[in-house]
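Chemist: A predicted structure for the sequence below; I have some questions about it.
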Amino acid sequence: MSEFIHLHNHSHYSLLDGAATIDGLVEAAVEQKMPAVALTDHGVMFGAIEFYQTAKKAGIKPIIGCEVYIVTQGTRFDKEVNPKLLAAGQGRGIYQHLVLLAKNFQGYKNLSKLCTLGHTEGFYYKPRIDMELLRQYSEGLIALSACPAGVVSFHLVAGNYEPARAMAVTFKEIFGDDFYLEIQNHSLEKEKSILEGMPRLAKELGIKLVATNDIHYIKQDHAVAHNVMLMIPDASANSASDYHNLRYQTDQIYFKSAKQMCDLFKGYPGAIEHTLEVAGKVEEFDITPKKPHMPEFPIPAESGVSTKGEYLEKLANEGIEKRYKELTPVIRERLEYELSMIKRMGYEGYFLITQDFINSAKRMGVRVGPGRGSAAGSIVSYALGITDVDPLKYDLLFERFLNPDRVSMPDIDVDFADNGREQVIEYVRQKYGAESVSQIITFGTLSSRAVLKDVGRVLGVPLSTTESITKLFPVNLGKVMPIAEALEEIPELRWVKDSSDEKIQELVHIAKILEGMNRNSSTHAAGVVIAPGPISDYVPLYKTPQTELMTQYNMLDLEVAGLLKMDFLGLRTLTIIENSLRLIKENYGVEIDVYSIPEDDSKTFELFGKGQTVAIFQFESSGMQEWLRKLKPNTISDLVAMNALYRPGPM
């Protein structure tokens, strides 16, 4: 087993600052035979779920943490610069750094709460907490004093020993033996006073030292690539930057071996050993719930039933009678089978919640799509009004939607007219509480095309050159071909691989290192999460002055965290249909029900056969129009088959 464990590590979830993937961090820890490793991204917990799962799978202990921004003099609400901090060159004069590690599940919950409040209450340049919040949510957390911008270190860097001592005393009062004085050695001038002052503080105050490396990338030779990443936000086209001049003034912030760290800190007794002590304090807790956190659907008192199962059955039986003129044994058996399966899997609440907001949307005049994906295979969905497609008519399978052998939440994607989507979300907020409903984060990545353009901009490679390369990268199933694969398989790109131009070679080399890393965050176009209480009790939330409130976990990670996520898709086509129906009624006095339009209308199929399908969803591309003219479909089944086959896979 390793003699040392890395406790201060930034991944690419420290957006455009960390150049290490989660896989890279965990693989490096495994390679070094470290029994544990920490993740401490700047002010966020974006990668916590992925990190937890990846580390567990690799057989090492995940230490979930965060390097938070904290206001130690004043409050999180202050928007004024602290002159002393500004003079010391720290955090624009408005914050310092502190590393927090979750020792147990309570610590994880408290860390999540602190990360949320930093965004919702303390955001000013960065998501900031203050001493009040830290005291309130300190249970279950281990604190390290962080880097030269840390709560104790920045005083030492400024030559102010007594304020550093006072700050260390304060944090010891809060965390007791779970507060450690952090020392780092990246051969930086400002670290000298820290390396001198911290041992003195440790001796005087009885606080243990702990050695860390402020990891921002995995390998030392990734330093320039990391520096290029830092320059991406400010780089302009055709204007080369001095990208070899490292902004962080060191190439030492990589994943060093245990031996390297032991050699580096051999003059600091206990600093290495205490990394094992810290890791040993972290319990093996599970952040994935045994069952989903479902919001409670209120059963109307007038329904005459008391359980969700009974109410679901009541609504389904009432709905099925409206859907079919005659209830045959086949229909009844299918309904009973699906209801029994839904109850067995415990998803009654899911169906009740979904039918409620869909039917409420219809009552509000928001047009809803007939059904999307595997949910259309459910007769219960059809009976409840969730879908408007008869699964028996089209011989659709319920098991593709809900299968007891595949333990995962059902997934019903719902299309709303794009001009009414927000109205439906607001209804859900009103029903379950604003604190219980949130949008969901998504991350834009440095795909092969994007990273070549971004890196090219920093390196001063002409935009025309990078575009001549990136335009040749094919897209397969919605994903752009990776750089290495494209250079091997695309003959027109062979010149890039064989180029003797040093700038082109460096472009490719750096782009390969950064490829696939996160570039930015944004709001998921459709995702909405609904919790049984305040969402911040379950997962951390993210908000800046430029963004709305959203979860810090993406769609996949939210499912792992056990929260109910829904896709509320805003579809322009539905708005066009709604507007068309309204204009027909206004101008001609004719009211049309789109679901009563015959499916065998010959004039409609004539238009399809001529490829006259502009603005018809799924059929308006030039390629599809060409196939329509060739195949001349004349039934709905023909159109269904063409739509299914005209995909990147089949075609």
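Modeler: Structure received. Just so you know, these numbers come straight off a predicted model, no measurement behind them.
Chemist: okay, CA-based contacts and neighbour counts for the rest of this
Modeler: Fine.
Chemist: in a helix, G18, correct?
Modeler: No. If the criterion is DSSP: H, G, I helix; E, B strand; the rest coil, then G18 is coil and not within a helix.
Chemist: alright, now check it against this:
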Amino acid sequence: MGFTSHPTLPWSELHRRLTGAAPDRTVVPLRRPAQEEPAPGAPAPAPGDGGEPWAELHVHSAFSFLDGASDPEDLVAEAARLGVETLAITDHDGLYGAVRLAEAARGTGVATAFGAELTIRHSSAEVEHLLVLARDPAGYRRLSAAIAAAQLAGGAKGRPAYDLAALAGAHDGHWAVLTGCRLGRVPAKLDDGTAGHQLRTLTEAFGRDNVHVELIDQWLPGDDRRNDALAALAAEQGLPVVASTNAHHAGPAQGRLAQSLAALRGRRTLQDAVGWTRAAGTAHLRSGREMAARLARFPGVRRATAELGCSCAFDFTRLDPELPGFPVPEGESEISHLRALVAADGPARFGPGNAAARRQLALELDVIEDLDLAGYFLIVHDIVDFCRSQDIWCQGRGSAANSAVCYALGITAVDPVHYKLLFERFTDRLLRLRDTRSGDSVGLPVRLYLAR
């Protein structure tokens, strides 16, 4: 397998061949079709397995770049087929697949849980993985904030800098912490005799009620010996035990794709990557019935896993964002201050006497007031002004160009009234920032703004 910027075989076709899928002759739309909401009171579809309760709590999707091989939608479809009660996606250092997991699971009968596998770097050569599940929306917010802080502290893309003490102070009982994979603090020390000490370190940091010893079963050599040792440690210290498949793809059919992604991650050909990839392709989702047989030596573990999954499952729609407020002059509200700014700057941007622009601005301001988003627009306007004062390139992104309010405030550079752009397309409210001096597209301008 060679690496080239102009492959003769498109990735979509290579992906199809590696997963054994039939050729798709349909035209793929730019947006995924919206899923129909189930009718109020309608029963959830029956699980496909109809067997033992089971939860998959340690799963990597394709958002674990070059590690997970299946999209959230494929994972949900397979979980529903297998009768899995709860499915969690725990990608590396991010909650990137959370929205798509929630959307895909709606109406399937599969409950959703959310978490991440955090990469704690002790040195350039030594890394530790910490598996964290949010117990509820508050835990999700705390986990998201901890990840964001670590990403900023790392100073480089893909190099988050976590501090175990800071994580221990962030959870407040809203996380379930699993000992994780072979790079976890406890499994990594099984051979040198310090695993027990490392497990006590975790319980001291996160509390005995929040730490779970994780047994990973992928039908691989060494699984039984490792799981026996971990179960013995848990019994010795009186800690609960759960299990997982540490799934990296939905089903066995994606095994070859997972091998290819692992080779790409290591910048090796498939031949050179032999020994670094999972030849058996067993890191996939499994049914409760199959896991009951696999875990028969560990009474109660399958049920404990299902119960933990049930306790961590919640509806993603409960995560309503709470936007920060913006300081405004005394006697004004956020929306009145925004209207004043638009009234002051609009004529210079659209030209005096532009009736069409006035009508559009009035419409948009009413919508912004109804959605309680005035504070957001004021913050973005303030960031844009700050970037200009610091000679940092700054431009509104994507469909923000469709907003007359954004144009009036100088956030965007295209007159949407003149070009008859639709404000309704303005759904992406993110800024694209470009520092002409360092090439840092977001981190430096935002850090400078916050440090004023």
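Modeler: That came in fine, so what should we check first? What you see is a predicted model; the values in this text were computed from it and never measured.
Chemist: what value does the TM-score take for this pair?
Modeler: Structural agreement between the overlaid chains, expressed as a TM-score with TM-score structural alignment, normalised by the length of the second structure, amounts to 0.70; 399 aligned residues with a Cα RMSD of 4.4 Å.
Chemist: next one: the top strand by length along the first structure to chain centre, how far?
Modeler: The residue-count maximum for a strand in the first structure (DSSP state E) belongs to strand 518-530. The chain centre lies 7 Å from the centre of strand 518-530 of the first structure; the measure is Cα atoms, centre = their mean, to the nearest Å.
Chemist: in it, which residues are buried?
Modeler: N518, R519, S521, T523, H524, A526, G527, V528, V529, I530 (16 or more other Cα atoms under 10 Å).
Chemist: next structured bit after it?
Modeler: Next in sequence after strand 518-530 of the first structure, counting helices and strands by DSSP states H and E, comes strand 541-542.
Chemist: that following strand aligns to what range in the second structure?
Modeler: Under the alignment (TM-score structural alignment), strand 541-542 of the first structure falls on nothing in the second structure.
Chemist: count the neighbours of E196 of the first structure for me.
Modeler: Taking other Cα atoms under 10 Å as the criterion, the count of residues near E196 of the first structure is 12.
Chemist: which residue in the second structure lines up with it?
Modeler: Under the alignment (TM-score structural alignment), E196 of the first structure maps onto D228 of the second structure.
Chemist: check which helix or strand that match maps to.
Modeler: In this structure, D228 of the second structure sits in helix 223-237 according to DSSP H and E.
Chemist: if we go by neighbour counts, what in that helix is buried?
Modeler: Within helix 223-237 of the second structure, the residues scored as buried using 16+ other Cα under 10 Å are D224, R226, N227, A229, L230, A231, L233, A234.
Chemist: for the last one, which residues are in contact?
Modeler: Residues in contact with A234 of the second structure (Cα atoms under 8 Å, 6 or more residues apart in numbering) are V213, P240, V241.
Chemist: what's the helix or strand for the first one?
Modeler: Using DSSP H and E, V213 of the second structure sits in strand 211-216.
Chemist: output the residue interval of the first structure matched by that strand.
Modeler: In the comparison with the first structure, strand 211-216 of the second structure aligns to the range 179-184 (TM-score structural alignment).
Chemist: quick one: F255 of the first structure from H97 of the first structure, how far?
Modeler: F255 of the first structure sits 21 Å away from H97 of the first structure when distances are taken as Cα to Cα, to the nearest Å.
Chemist: out of the two, which sits in the busier spot?
Modeler: Per other Cα under 10 Å, whichever of F255 of the first structure and H97 has more neighbours is H97, with 28 against 24.
Chemist: can you confirm that one is in a strand?
Modeler: Yes. Secondary structure of H97 of the first structure (three-state DSSP): part of a strand.
Chemist: thinking again about what came up before, could you list the residues in contact with whichever helix or strand comes after the helix holding D228 of the second structure?
Modeler: Next in sequence after helix 223-237 of the second structure, counting helices and strands by DSSP H and E, comes strand 241-244. Taking contacts as Cα under 8 Å, 6+ apart, the residues outside strand 241-244 of the second structure that touch it are 56-58, 212-217, 231, 234, 301-302, 304-305.
Chemist: just these now: which is nearest Y449 of the second structure?
Modeler: The shortest approach to Y449 of the second structure among those belongs to H58, at 37.4 Å (Cα to Cα).
Chemist: quick one: contacts for the residue mapped onto the closest one from the first structure?
Modeler: Counting by TM-score structural alignment, H58 of the second structure corresponds to H8 in the first structure. When contacts are counted by Cα under 8 Å, 6+ apart, H8 of the first structure touches A38, L39, T40, V99, T212, N213, D214, I215.
Chemist: same check, this time on G444 of the first structure
Modeler: For G444 of the first structure, the residues meeting the contact criterion (Cα under 8 Å, 6+ apart) are N518, R519, N520, S521, S522.
Chemist: try it again at 7 Å.
Modeler: Under the criterion of Cα atoms under 7 Å, 6 or more residues apart in numbering, the contact list for G444 of the first structure reads N518, R519, N520, S521.
Chemist: average offset between the strand holding V213 of the second structure and the first structure?
Modeler: On superposition with the first structure, the mean distance recorded for strand 211-216 of the second structure (mean Cα distance after the TM-score superposition for the first structure) is 1.9 Å.
Chemist: quick check, central residue of the second structure?
Modeler: Centroid-nearest residue in the second structure, with Cα atoms, centre = their mean: L95, separated by 1.7 Å.
Chemist: enumerate every residue touching that one.
Modeler: Contacts for L95 of the second structure were tallied using Cα under 7 Å, 6+ apart; they are G115, A116.
Chemist: what does it correspond to in the first structure?
Modeler: When the first structure is aligned by TM-score structural alignment, the residue opposite L95 of the second structure is M45.
Chemist: before we move on, which element is that match in?
Modeler: Assigned by DSSP H and E, M45 of the first structure belongs to neither a helix nor a strand.
Chemist: those helices in the stretch 551-651 of the first structure, which residues are they?
Modeler: Ranges of helices in the stretch 551-651 of the first structure, per DSSP state H, counting those that start in this stretch, are 555-560, 572-588, 602-609, 622-631, 636-645.
Chemist: cool, the stretch 51-200 of the second structure as well?
Modeler: Per DSSP H, counting those that start in this stretch, the stretch 51-200 of the second structure carries helices over the ranges 72-82, 98-105, 137-154, 164-170, 195-206.
Chemist: how much space between the residue of the second structure most remote from its centre and D366 of the second structure?
Modeler: Most distant from the centre of the second structure: G353, at 47.3 Å, with distances by Cα atoms, centre = their mean. Per Cα to Cα, G353 of the second structure is found 21 Å from D366 of the second structure.
Chemist: kindly report the same for R16 of the second structure.
Modeler: Between R16 of the second structure and D366 of the second structure the computed distance is 48 Å (Cα to Cα).
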